[in-house]
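Visitor: Kindly generate the corresponding structure for this input.
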Amino acid sequence: MIPRTLFEHEHDAFRCTVRRFLDEECVPHHEQWEQDHRVPRSIWVRAGELGLLNATTPQAYGGLELDRRFSMIVQEEFGRAATSGLNGFNVHDIVAGYFINFASEAQKQQWLPKMAAGEVITAVAMTEPGTGSDLQAVKTRAVLDGDEYVINGSKTFISNGTNCDLIVVVAKTGNSGKGAQDISLILVEANAPGVAKSRPLRKIGLNAQDTTMLFFEDVRVPKENILGGVAGQGFYQLMKELPWERMSIAIQSLGAAHAVLESTLEYTRGRTVFGKPIFELQNTRFTLAELKAELTIGQSYVDACMLLLLRHELSSAAAAAAKMWCSELYTRVVDKCLQLHGGNGYMLEYPVARHYLDSRVNRIYGGANEIMRELVARTL
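Guide: Below is the predicted model:
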């Protein structure tokens, strides 16, 4: 309908690489990964070889130093291929942003090249069993003891929790009672004494995505492991990366929704009822036309947001609106397309059924959509 003008030739070539990797090396194995509740580390290494991990990381630290449109392509293609097990790649990318913006030179040199190569897998330990989206209410605490911080607490819904080698832990380091000013981000190696991982969490969908709880009991790390070198900067650091995290959810939601619509078009053209293809029924055509229009509008908004992001002008409210609207559009597309499949839509051999299981969480993680509405409401 409206041609996209966001990408250039090198982006199209990169998209071909991503698509080939997914179609040849991921999609055929994704069902097994769902049974294993994780993506094998060999896939992380392969993704690193192809430049799919931390593509925006500077070349000095092992990355390709590309613009965010390359990251956008990765997220779109993950959605298209329904390879939700690879969602942990985005968490890894967000951690790279923390390093690039806030880590010391020694920390960058130590970790970023291994992260870009897929040799070190990272996680962010943010959410706790009793806090949800309220980051200022975290109870995990890091107490300074000489030259070390001692960390105690627990975290849940941790993407890459089983595979991770390095964890960015959100913890309280102060007692001012001012919420955000007491929070810090601390680097913790996953094999450190006192760190424990739960079994993979049982989820409705995203079964191939490695998700666990993490426990910290008297975990000692050097005080230099505070990101930014000064305690109390964690909330600001989190806020700096959250707009991209929310944009990535919007991007992947649209990529997946486009794929669902395409597969439904194919299905309705080939399936007959009352002697003619389902597609020829007016209800079917009107439903699909409505979804196509909504997806085109959503894509235009997301592409406009990406242009602002490239100029470092994207507001938190704009990113929140994109995450909220696109994640809800994704579930609408899936619901209506599943209905057009009839009973077959309830069978996991059809892509729409897998999307039905995987799509629901997009309205929760990255900040629940109720929080997104509040962020938008503050601009009214």
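
Visitor: going forward, measure contacts and count neighbours with C-alpha atoms only.
Guide: Will do.

Visitor: Does anything pack onto the helix or strand where Ala250 lies? Which helices or strands?
Guide: Secondary structure from DSSP states H and E places Ala250 in helix 234-270. Here helix 234-270 touches helix 68-81, helix 88-102, strand 183-189, strand 276-277, helix 282-310, helix 316-341, helix 351-359, going by 3 or more Cα pairs under 8 Å, 6 or more residues apart in numbering; DSSP states H and E.

Visitor: Can I get these in a markdown table including distance to Gly132?
Guide: Formatted as a markdown table, the helices and strands packed on helix 234-270 follow (distance: least, Cα to Cα, whole Å):
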| stretch | distance to Gly132 |
| --- | --- |
| helix 68-81 | 25 |
| helix 88-102 | 17 |
| strand 183-189 | 16 |
| strand 276-277 | 46 |
| helix 282-310 | 26 |
| helix 316-341 | 17 |
| helix 351-359 | 19 |
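
Visitor: Gly232 is nearest to which of those?
Guide: strand 183-189 (5.0 Å; Cα to Cα).

Visitor: this one next, for a side-by-side:
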Amino acid sequence: MADQPTTSEVDANDFADMLATTRDFIRNSVVPREQEIVDTDAIPEDIRRALADMGLFGYAIPQRWGGLGLDLAQDVELTMEFGYTSLAIRSLFGTSNGIAGQVLVNYGTDEQKAEWLGRIASGEVIASFALTEDGAGSNPAGLSTQAVRDGDDWVIDGTKRFITNAPSAGLFVLFARTRPADASGPGIAVFLVPADAPGVTVGPKDKKMGQEGAWTAEVSLQGVRVPDSALVGGDVDAGYRAAMTSLARGRVHIGALAVGAAQRVLDESVAYAAVTTQGGQPIGEFQLVQAMLAEMQTGVMAGRALARDAAQQWVTETDRRIAPSVTKLYCTEMAGKVADLGVQVHGGTGYMRGVAVERIYRDIRLLRLYEGTSEIQKLIIGGGLVRRAIKAANGR
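Guide: Modelled structure (predicted):
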């Protein structure tokens, strides 16, 4: 059923050029406009168009469906560049390439892919991953949104929360319960719900601690009717597998994003320490400041190596469960510590709005929450290790 290639559809030389172009665009065209994004709570339209022209709305979608066909190892390299600036940039197309788009790539029917993936890859349609509810976030088993079959259609009722890109979405990749969990599965299916379907209501944009320009909102569904062809994969039991696979892949991606943000904090802090004086002496010459910079550098380098290793394990199908959770857990926690140290290096200046490390400090706090909290990652890692050991002990 999977359509995602295990190896990239872009060779190393072409990807190197793509990566260099992306880095140049981020650092020279986006970084100088970060405050504009904060002040307007929006991505400027010219930046959005440029991102689409670069193919970034479909970089992880296979070429046969209009994308670039990058594998996760290449995704990680790009994502570390995205993390270097406002996280709203990555949010604009990250879901279409990642947790939402990969559900279609790996579980959709050929007809569903033909209808949606080309439009998603071009940026014409923003795909939104509608899983989270009041009682179902990191653990989808608590899902309460209901889908009831009615003739050849399905009728969906429920409410989703904190849905990324909901205010601008053209398509909701939406998870709903079709039956109570039983021995055959959790009873969760995934549906393709157009944002303009009757009965779909998107609430006002959430007011968040950070990540200005990255829009989230509540999505209400009241008697939303979709045809049977909207059932992803044509299988009511595909939804839970789709959610788990997409989330696991996304955890490597989020880990890389955290590394990029931590690198930016480190660069800002080193530059600040080199030119800011105390008593006529650059603060970077103080040993305790150097110690903080050393901790930051160590965390960034370890996180980068871990994200790259986990991505390679995903591509080779060596480990698609424990390694993604290890990556997300370590890299997002590391980025939080690096951001805190960055503010400390900047002193009072680091607490002021308009200073990069202050914004990043707020932005990256969310990374430890979505796509599975740090606590959930610990359960996945620990439980996976124990199950692996039991399996080995039983000779299976």
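
Visitor: what about the helices and strands packed on helix 234-270 of structure 1, which gets the closest to Ile151 of structure 1?
Guide: For those, the distance to Ile151 of structure 1 is smallest for strand 183-189, at 9.4 Å, taking Cα to Cα.

Visitor: Trace that closest one over to structure 2 and give me the residue numbers.
Guide: Residues 188-194 of structure 2 are where strand 183-189 of structure 1 aligns, with TM-score structural alignment as the criterion.

Visitor: before we move on, what about stretch 209-220 of structure 1?
Guide: Residue span in structure 2 matched to stretch 209-220 of structure 1, by TM-score structural alignment: 214-225.

Visitor: Could you pull up the residues touching whatever residue of structure 2 lines up with Gly255 of structure 1?
Guide: With TM-score structural alignment defining the correspondence, Gly255 of structure 1 maps onto Gly260 in structure 2. By Cα atoms under 8 Å, 6 or more residues apart in numbering, the residues touching Gly260 of structure 2 are Thr79, Met80, Glu81, Phe82, Gly83, Tyr84.

Visitor: With Ala322 of structure 1 instead?
Guide: Counting by Cα under 8 Å, 6+ apart, Ala322 of structure 1 touches Arg246, Met247, Ala250, Tyr301, Val302.

Visitor: Looking for the alignment partner of it in structure 2.
Guide: Under TM-score structural alignment, Ala322 of structure 1 pairs with Thr327 in structure 2.

Visitor: how far is stretch 262-275 of structure 1 from where the chain is centred?
Guide: 32 Å (Cα atoms, centre = their mean, to the nearest Å).

Visitor: What residues sit buried inside that stretch?
Guide: Burial within stretch 262-275 of structure 1, assessed by neighbour count using 16 or more other Cα atoms under 10 Å, is assigned to Thr264, Leu265, Tyr267, Thr268.

Visitor: mind listing the helices for the stretch 1-150 of structure 1?
Guide: 9-21, 30-36, 41-49, 68-81, 88-102, 105-116 (DSSP state H, counting those that start in this stretch).

Visitor: OK, contacts around the equivalent of Val315 of structure 2 over in structure 1?
Guide: Using TM-score structural alignment as the criterion, Val315 of structure 2 maps onto Leu310 of structure 1. For Leu310 of structure 1, the contact set (Cα under 8 Å, 6+ apart) comprises Asp67, Arg68.

Visitor: quick revisit: starting at the chain centroid, how far to the match of stretch 209-220 of structure 1?
Guide: When C-alpha coordinates are averaged (Cα atoms, centre = their mean), stretch 214-225 of structure 2 and its chain have centres 19 Å apart.

Visitor: give the contact list for Val27 of structure 1.
Guide: For Val27 of structure 1, counting by Cα under 8 Å, 6+ apart, the contacting residues are Ala81, Ala82, Thr83.

Visitor: Tell me which residue of structure 2 matches up with it.
Guide: Pairing criterion TM-score structural alignment: the partner of Val27 of structure 1 within structure 2 is identified as Val31.

Visitor: re the thing from before, return the most buried member of the helices and strands packed on helix 234-270 of structure 1.
Guide: Across these, the average number of neighbours (mean count of other Cα atoms under 10 Å) peaks for strand 183-189, which reaches a mean of 26.

Visitor: so how far is that strand off the chain centroid?
Guide: Distance of strand 183-189 of structure 1 from its chain centroid, counting by Cα atoms, centre = their mean, is 20 Å.

Visitor: what angle do that strand and helix 88-102 make?
Guide: What separates the directions of strand 183-189 of structure 1 and helix 88-102 is an angle of 110 degrees, with axes from the mean of the first three to the mean of the last three Cα atoms, to 10 degrees.

Visitor: quick one: the nearest residue to Leu104 of structure 2 once chain neighbours are set aside from Ala166 of structure 2, how far?
Guide: Leaving out its chain neighbours, the residue that sits closest to Leu104 of structure 2 by Cα to Cα, 6 or more residues apart in numbering is Lys113, at 6.4 Å. Distance, Lys113 of structure 2 to Ala166 of structure 2, by Cα to Cα, to the nearest Å: 21 Å.
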